[in-house]
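> Using only what follows, build the 3D model:
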Amino acid sequence: MKKGYFSDEQIVAVLRDAEATTAVAAARKHGVSEQSIYRWRNKYAGMEVSDVRELKRVKDENMRLKKLLAERDLEVEVMKDIQAKKW
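The predicted model follows:
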């Protein structure tokens, strides 16, 4: 996944600016597309910088745990296949 160009602080600042003015004006001022502002607004509406960081941390941990579970399930499946062969 491609890493974004804007930090958490910058995204929150752009969203606050978009709330104070319009999305079009904030997009021009900060050099982003209007669509980016609307996506960020849907994703980070009403969050502070610490909330955004916590959300990213939880998502990363969730991804790591899902990967661990998938690997464990694969190992269990392989063991079941080996057990079924009755050497």
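> rest of the way, CA atoms for contacts and neighbours
Will do.
> What segments of the chain are helices?
Secondary structure of the chain (DSSP state H): helices located at 8-20, 23-30, 34-44, 49-84.
> Check which helices and strands the first one sits against.
Helix 8-20 makes packing contacts with helix 23-30, helix 34-44, helix 49-84 when contacts are defined by 3 or more C-alpha pairs under 8 Å, 6 or more residues apart in numbering; DSSP states H and E.
> structure for this one too, so we can compare:
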Amino acid sequence: MKRTRHTVEQIIRKLKTSKQLIAQGKTVIEVCRLIEVTQPTYHRWRQQNGGMQAEVARRLTQLEKENARLKKLLAEAELENAIDVAPGNWSRVNESPHPARLGRGLHHETHPPHTRADHPQAQNR
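Next up, the predicted model:
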């Protein structure tokens, strides 16, 4: 059989057709052949979408999409909030310098750079 993806509406329509065919006395094997799906697929569909109507399935799909969109927005907002709160946020240093950072960067002007021989541990060797 050709592998295809079915929409929820197509699945519900095929399940409705299969229910009618089984009521007419067809076996599950015959029904699966007529609706062009495998038996495991048929049984999975029945388990997942058994009594659902097409309109309800369509609404469920819309709600799932909206839920995914809202989760994405929430994650982005939390990320923005985490960035604003993170220590060492360099994007905000220029806007309002933190008092502890005001003197930094001037150390090299008052003290010459250390060489390896000047290092305190190097003297012990």
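> got TSV for the helices of structure 1, with mean neighbour count too?
Compiled in TSV, the helices of structure 1 are given as follows (neighbours: other C-alpha atoms under 10 Å):
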stretch	mean neighbour count
helix 8-20	17
helix 23-30	16
helix 34-44	15
helix 49-84	12
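> Out of the helices and strands packed on helix 8-20 of structure 1, which is closest to Val14 of structure 1?
Set against Val14 of structure 1 and scored by C-alpha to C-alpha, the helices and strands packed on helix 8-20 of structure 1 come closest in helix 23-30, at 6.6 Å.
> what angle do that closest one and helix 8-20 make?
Helix 23-30 of structure 1 runs at 140 degrees relative to helix 8-20, counting by axes from the mean of the first three to the mean of the last three C-alpha atoms, to 10 degrees.
> Which elements pack onto helix 23-30 of structure 1?
On a contact count with 3+ C-alpha pairs under 8 Å, 6+ apart, helix 23-30 of structure 1 meets helix 8-20, helix 34-44.
> Where in structure 2 does the shortest one fall?
Yep, that's helix 34-44 of structure 1 we're talking about. Aligned by TM-score structural alignment, helix 34-44 of structure 1 falls on residues 39-49 of structure 2.
> ok, now stretch 61-69 of structure 1?
Matched against structure 2 by TM-score structural alignment, stretch 61-69 of structure 1 falls on residues 66-74.
> average offset between the matching stretch and structure 1?
By mean C-alpha distance after the TM-score superposition for structure 1, the fitted stretch 66-74 of structure 2 averages 0.7 Å away from its aligned residues in structure 1.
> Any idea how far that stretch is from the middle of the chain?
Centroid separation for stretch 66-74 of structure 2 versus its chain: 9 Å, with C-alpha atoms, centre = their mean, to the nearest Å.
> how far away is Glu55 of structure 2 from Val31 of structure 2?
According to C-alpha to C-alpha, to the nearest Å, Glu55 of structure 2 stands 24 Å off from Val31 of structure 2.
> Relative to Ser7 of structure 1, how far out is the most centrally placed residue in structure 1?
Among the residues of structure 1, the one closest to the centroid is Lys56, at 5.5 Å (C-alpha atoms, centre = their mean). Counting by C-alpha to C-alpha, the separation of Lys56 of structure 1 from Ser7 of structure 1 is 12 Å.
> Ok, Arg64 of structure 1 next?
Applying C-alpha to C-alpha to Arg64 of structure 1 and Ser7 of structure 1 gives a distance of 22 Å.
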